[in-house]
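In: Predicted model follows, preceded by the sequence.
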Amino acid sequence: MIRMRPLLFLTFLITLVLIPAPALAAILGIDFGQSTTKAALVAPGVPFEIVLTRDSKRKDVSGVAFKGEERLYGSAAAGIAPRTPSAAFLHFKPLLGRSVSSSEAKTYLEQHHGIELIPSGNRSTVSFKTDDSSFPVEELLAMSISHIKALGEEMLPKSSATSRIYDVAITVPPYFDSVQRKAIIDAAEIAGVRVTALVPDGVATAINYASARSFGNEKQYHFVLDMGAGSTSATLVSFQEVQERGHRFGKSTLNITVEGVGFDQNLGGDLLDQRIYEILLARFIEAHGDGILSSPRALVRLHKEAERVKTILSANTEVKASVESLYDDIDFRTMVSRAEFEDAIQDVLPRVTKPFDDALQAANLDILDIQSVILMGGTTRVPIFQQVLIKDVLKGDASKLSKNVNADEAAVMGATFRGVSVSKQFKAKEINVLDPAIWEYDVVVSNSDGGIIGTQALFPKGSAGNRSLIELQLPENLEEATLEFREDGRPLFIYGLHSIQESKKKLLQSNNCTELIFVLDAELTVSRVFDVHGVSWQCNVTRPVVPAESDDSEAEDFKQKVFNYFKGEKSSPEGSTTETTAATEAPTDSESMTASSSTTSKRPQATLPPKPRLVKQPVKYTVSYSGSRNMGRATKASSTARLRAFDKLDSGRHARDAVRNDIESYSYRIREWIEHEHQRFIEHSNEEERQTFLRKAAGALEWLYDEGESMILDKLEEKMKELKEFEKTIFQREKEKLAIIEAELRASASAAAAEVSAEVDSAEELVIPDDEPEEEPVEDGTSTSATTTILISTVMPNTKTMSFEESSTAEAEPEKIEEPQHDEL
């Protein structure tokens, strides 16, 4: 039992009251697509704004490139890919959580030439090889997230208490497994942010679709078709407004439920780009030979042209492909028609219907039950795909093809809204989202000889995210065992259990156990990441019977002390006496016996009923992986340190670039002043000074171009200070001249004031005869006499002294002397 003195208890209560509530934080939503990336921000003073790039674009290319120690992002990274393909890492999202030998890695190398992939240490995941280093794919994603986070923080109001972004919501394809999802969470952790939610693309679009609409009490079924650069998914969702019971104003909540999901992991825009690329490559080889196959730069440029051709063919029937000096100084030009393109993808078209069929089967619904198909992703703009949807999916009903969401930004806006809802930091429309697991999670139990004992389900298909203690059934006297955890039949990791019976004996020896069970602590998070937190023996132990008097008396004594404290009756410390205690007589023996019996009668002896408590004994285990695995703590710490080192280099480079720009612009401005004879500059300098200044500016520019690129920040600031010192001399000269002019004006004003004062002193005193009748006062309070004038004059440097006549007339604004402006050069 916790014991606190009354004063300590009061302090504790006050502290609870005075602890300030945490300030509202910013939520960053990121749609990190295979081809492009979008981001949105919500913060106090920033309601749902798209995060713009440095060149004010609403989306950017997904990727990172290296130019020496400088990192480039987005379109800048894509821009150097044709020149240095081995240093530009674009469109790497499919490689998250995958090994070098995976089909995803093989497809990636076919579409990105000049790239070398290597294993990430002993994790079997992908790393990108550079000339002198390598970068795990999670680290590259962390760099992209960190860059987006910096762009978002620049949008935060300067006056706001929120100046940093700590929480993000990120979109994921619905088919991403636990390893891939955990890789995204690891990347966010390296970037210094926390993932509040991983939101499937279809769910994010559905949230955005529903956020500005109302639905009835009947369920409405809609498909969200997301055809992106790398994959296609069809998410069948239902919308339903549910009235809250007992609410006075009929408040309702919108429920969004994922009824079924279908997908094709390889059907997307990149596949279409590849088909056009093959057309262009075949024509070049036919005309000029296959030497181009040995040039990664030429192949990257041809692939980039294929992407452009596909985009134009969505709106035109033909397009001219053109690449200047593609290979061996050969200019490549050819015409590609939409008919040729559609012929090249005929084998792909039947694959469009399968995701719809799988989702309808999972939901036990028919396409006639669907009200609309919401289009998402750039590939849905390809005309032939829309024709296939209308004909083969919607059975000719084109009215159900919905294009009323922003195909580029609906996912990122919905993910941001989901992040807001999960974080509960902002007030938003109440939307309940149920996104159940689309796979089953189970464990295969084997003995030390490899014989399978049995398979037990952990989280069946359709489970919501939760953490559970699951009892496992093991044979008696089993000392060693293997637990293989699987996701949809695919192995995730293996627990090797040791000394099972020894752990059991330890628990039995130290406790009087009942209901002894073997328990697995497993979790399926809301973001659908599966994990195991340990294995243990557990049992219920009955607490021994404890008399209630001691605890009760202590509690009563403590309550009485607190009550007395608030009444103002403070108890005295031991060993001290006060007037109150001195004046109080000691009780007699009979009084003590009466008080004792009274106290005893108020608190009769009682015992607490036996209460069981849970005790556990962990079982030793080792973890192994049959495939790729996620980052450990040490690996993440190393990546975080390297990311911070790059950030420091970037910060120093940006500071140097800023000073270089200042030196360059300042030098050109000096030249402009002198050549165009800037009035103020010419007025306060002589010809020799101007020529000296011009030579200094020219020398600074020459130094900047020759040596300034490699100079450290201190040297650049020193050069800038040298130029400023020369200007300061001229500015000081102008300042001194202005001070002289101002002193002369003040002296003139003082002389004028003295002259007026002398005239007033020499004037004769005005005498009014006693026998002259007094004037009758005028009703409005003004005097009819215009001869009596009292002059009170305060002469200021910038005011014109009024004459005697002027002071007796109506008030007039004093004329001011214009002062020259004191703008700095």
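Out: Perfect, I can see it now.

In: Going by C-alpha atoms from here, please, whenever you check contacts or count neighbours.
Out: Fine.

In: Could you report the neighbour count for Ser446?
Out: Residues near Ser446, counting by other C-alpha atoms under 10 Å, number 19.

In: Name the nearest residue to it, ignoring sequence neighbours.
Out: Closest residue to Ser446 apart from its sequence neighbours, by C-alpha to C-alpha, 6 or more residues apart in numbering: Ile452 at 4.2 Å.

In: Let me see the contact set for that neighbour.
Out: 444-446 (C-alpha atoms under 8 Å, 6 or more residues apart in numbering).

In: Please tell me how far it sits from Tyr277.
Out: To Tyr277, Ile452 is 49 Å away according to C-alpha to C-alpha, to the nearest Å.

In: cool, and Ala758?
Out: 100 Å.

In: Neighbour count: the two, which is higher?
Out: Neighbour count, other C-alpha under 10 Å: between Ala758 and Tyr277, Tyr277 has more, with 22 against 10.

In: is it true that that one touches Val300?
Out: No. With contact defined as C-alpha atoms under 8 Å, Tyr277 does not count as touching Val300 (10.0 Å).

In: about what we covered before: of all the contacts of Ile452, which comes closest to Val615?
Out: If you rank the contacts of Ile452 by distance to Val615 using C-alpha to C-alpha, Val445 comes first, at 24.2 Å.

In: So the closest one, which state does it fall into?
Out: strand (DSSP: H, G, I helix; E, B strand; the rest coil).

In: The closest residue to it other than its chain neighbours: what secondary structure?
Out: By the measure of C-alpha to C-alpha, 6+ apart, the closest residue to Val445 outside its immediate chain neighbours is Leu483, 4.9 Å from it. Taking three-state DSSP as the rule, one finds Leu483 in the strand state.

In: Identify the residues contacting Leu483.
Out: Here Leu483 is in contact with 443-446, 494-497 (criterion: C-alpha under 8 Å, 6+ apart).

In: Pasting the second one now:
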Amino acid sequence: MRWILVLLAAILGTVAASVAGVDFGGEFFKIALVKPGRPFEIVTNVHSKRKTETIVSFNGEERVYGADAMNIEVRRPQVAYSQIRRFLGTSMDHPMVSSLTENEYFPYTLTQNLTRGSVALKHNNEHVFLAEELAAMVFGHARQITNDFAEGPVKDWVITVPMYFAEPQRQAIIDAAEIAGVRVLSLIDENTAAALHHGVDYVGLENGAPERIMLFNMGSTSLQVSIVEYTTRVVPDGFKKNKTIVEFEVLSKAWDETLGGAQFDLRLAEKFANEFNTKLKNGQDVRKIPRAMAKLRAAARKTKIVLSANEEIPVVVPSLHADMDYKGHAS
């Protein structure tokens, strides 16, 4: 598919209502807001952050989102639901679904929705939430912070999806958005959205030759790579005027659904768990203890971030299990 950027500029320049562009990631979501006659803005959440954790937790009957929900996940992981996107439009035997409970030690109780054939999650043995319902809760929170930022309702959204999403997964995104009370104008592949953004300010080569670039997108749950070709051409624009049109085409794309930042977190958490298990008796495994494993995942995420700028970091998790601390190092 060939995208013409002058068309995008024309649409944005004449938009009659506010539109939100939602980058719905596996671990975080981000929102861009386009209002009539104004350049786009990045929406900030209640903590004045540009990205918000893709998670919903329950504190009794109250729903909690974002960083506050992450705090609950560490204390009560059985009532905190993250990695929601991986459940959408899939079945229980999908490798990325079964991996969450079998290999990544999330304490979820999954069940099959017989009507839709999709995944549902049991909550407190009292409620069953469809994956679309959980995603709709997150979308509802996203809608609220967008409306607050825009100082008015924003009903129209464009949502990014991974390039490997099949039709059932894309439809599940649309269904979740509709439950949340927003209208999806379009779904766009994540890498295509990045290519579009790059093309807005693209100048082109001096000789006018096509230029190819590679987009490397490693997210929380997957790796996606695209090869994109940009071209420019000059066309008449009124009397004695010309304008330059930028076009791009996605020539090829590839992905790995199993390789993402969460896998780095898991490797660190596994290292910490193995070291702590040497302190336990009777062959106990801290991975089987939901609260302890949630603490190790949180420590792994923090360690990964710190190691991005440091060669070594001491890791301490107080009262990990059985009144014992975990103390170690990562490099």
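Out: That came through fine. This is a predicted model, so every value here is computed, not measured.

In: quick one: TM-score?
Out: Taking TM-score structural alignment, normalised by the length of structure 2 as the basis, the two superposed chains have a TM-score of 0.89; 311 aligned residues with a C-alpha RMSD of 1.8 Å.

In: still on that earlier bit, need the contacts of Ile452 of structure 1 in a markdown table with distance to Phe385 of structure 1, can you?
Out: Formatted as a markdown table, these follow (distance: C-alpha to C-alpha, whole Å):
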| residue | distance to Phe385 of structure 1 |
| --- | --- |
| Val444 | 43 |
| Val445 | 46 |
| Ser446 | 48 |
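
In: which one among those gets closest to Lys737 of structure 1?
Out: Taking the contacts of Ile452 of structure 1 together and measuring to Lys737 of structure 1 by C-alpha to C-alpha, the closest member is Val444, at 92.5 Å.

In: The closest one maps to what in structure 2?
Out: Taking TM-score structural alignment, Val444 of structure 1 has no aligned residue in structure 2.

In: likewise Leu24 of structure 1?
Out: Under the alignment (TM-score structural alignment), Leu24 of structure 1 maps onto Ala16.

In: That match: what's it in contact with?
Out: Pro36.

In: Can you verify it is assigned to a strand?
Out: No. Counting by three-state DSSP, Ala16 of structure 2 falls outside a strand, being coil.

In: what about the nearest residue to Val300 of structure 1 once chain neighbours are set aside, helix or strand, and which?
Out: Using C-alpha to C-alpha, 6+ apart and skipping the chain neighbours, the partner closest in space to Val300 of structure 1 is Pro82 (5.6 Å). Using DSSP states H and E, Pro82 of structure 1 maps to neither a helix nor a strand.

In: Now do the residue nearest to Ser446 of structure 1 against Val535 of structure 1, distance only.
Out: 19 Å.

In: again with Pro82 of structure 1
Out: The spacing between Pro82 of structure 1 and Val535 of structure 1, counted by C-alpha to C-alpha, is 52 Å.

In: Repeat that for Val258 of structure 1.
Out: 33 Å.

In: Equivalent analysis for Tyr565 of structure 1, please.
Out: 50 Å.

In: neighbour-wise, which of the two wins?
Out: Using other C-alpha under 10 Å, the more surrounded residue of Tyr565 of structure 1 and Val535 is Val535, with 23 against 15.

In: Doesn't that one lie inside a strand?
Out: Yes. Going by three-state DSSP, the assignment for Val535 of structure 1 places it inside a strand.

In: isn't it right up against Ile517?
Out: No. With contact defined as C-alpha under 8 Å, Val535 of structure 1 does not count as touching Ile517 (10.9 Å).

In: Which position in structure 1 pairs with Leu259 of structure 2?
Out: By TM-score structural alignment, Leu259 of structure 2 lines up with Leu267 in structure 1.

In: Provide a list of residues in contact with the counterpart of Thr107 of structure 1 in structure 2.
Out: Counting by TM-score structural alignment, Thr107 of structure 1 lines up with Ser99 in structure 2. By C-alpha under 8 Å, 6+ apart, no residues touch Ser99 of structure 2.

In: And for Pro318 of structure 2?
Out: 324-326.

In: In structure 1, which of those residues still touch?
Out: Mapped onto structure 1 and checked by both residues aligned by TM-score structural alignment, their matches' C-alpha atoms under 8 Å, these keep the contacts 324-326.

In: Quick check: of those, which has the highest neighbour count?
Out: Going by other C-alpha under 10 Å, Tyr326 tops the kept ones among the contacts of Pro318 of structure 2 with 18 neighbours.

In: For structure 1, give the helix that spans the most residues.
Out: Using DSSP state H to define each element, structure 1 has its longest helix at helix 713-762.

In: Tell me the first helix or strand C-terminal of that one.
Out: helix 804-808.

In: Which stretch of structure 2 lines up against that next one?
Out: Under TM-score structural alignment, there's no match for helix 804-808 of structure 1.

In: any idea how far that helix is from the chain center?
Out: 72 Å (C-alpha atoms, centre = their mean, to the nearest Å).

In: what do you get for stretch 730-746 of structure 1?
Out: Worked out by C-alpha atoms, centre = their mean, stretch 730-746 of structure 1 lies 54 Å from the chain centre.
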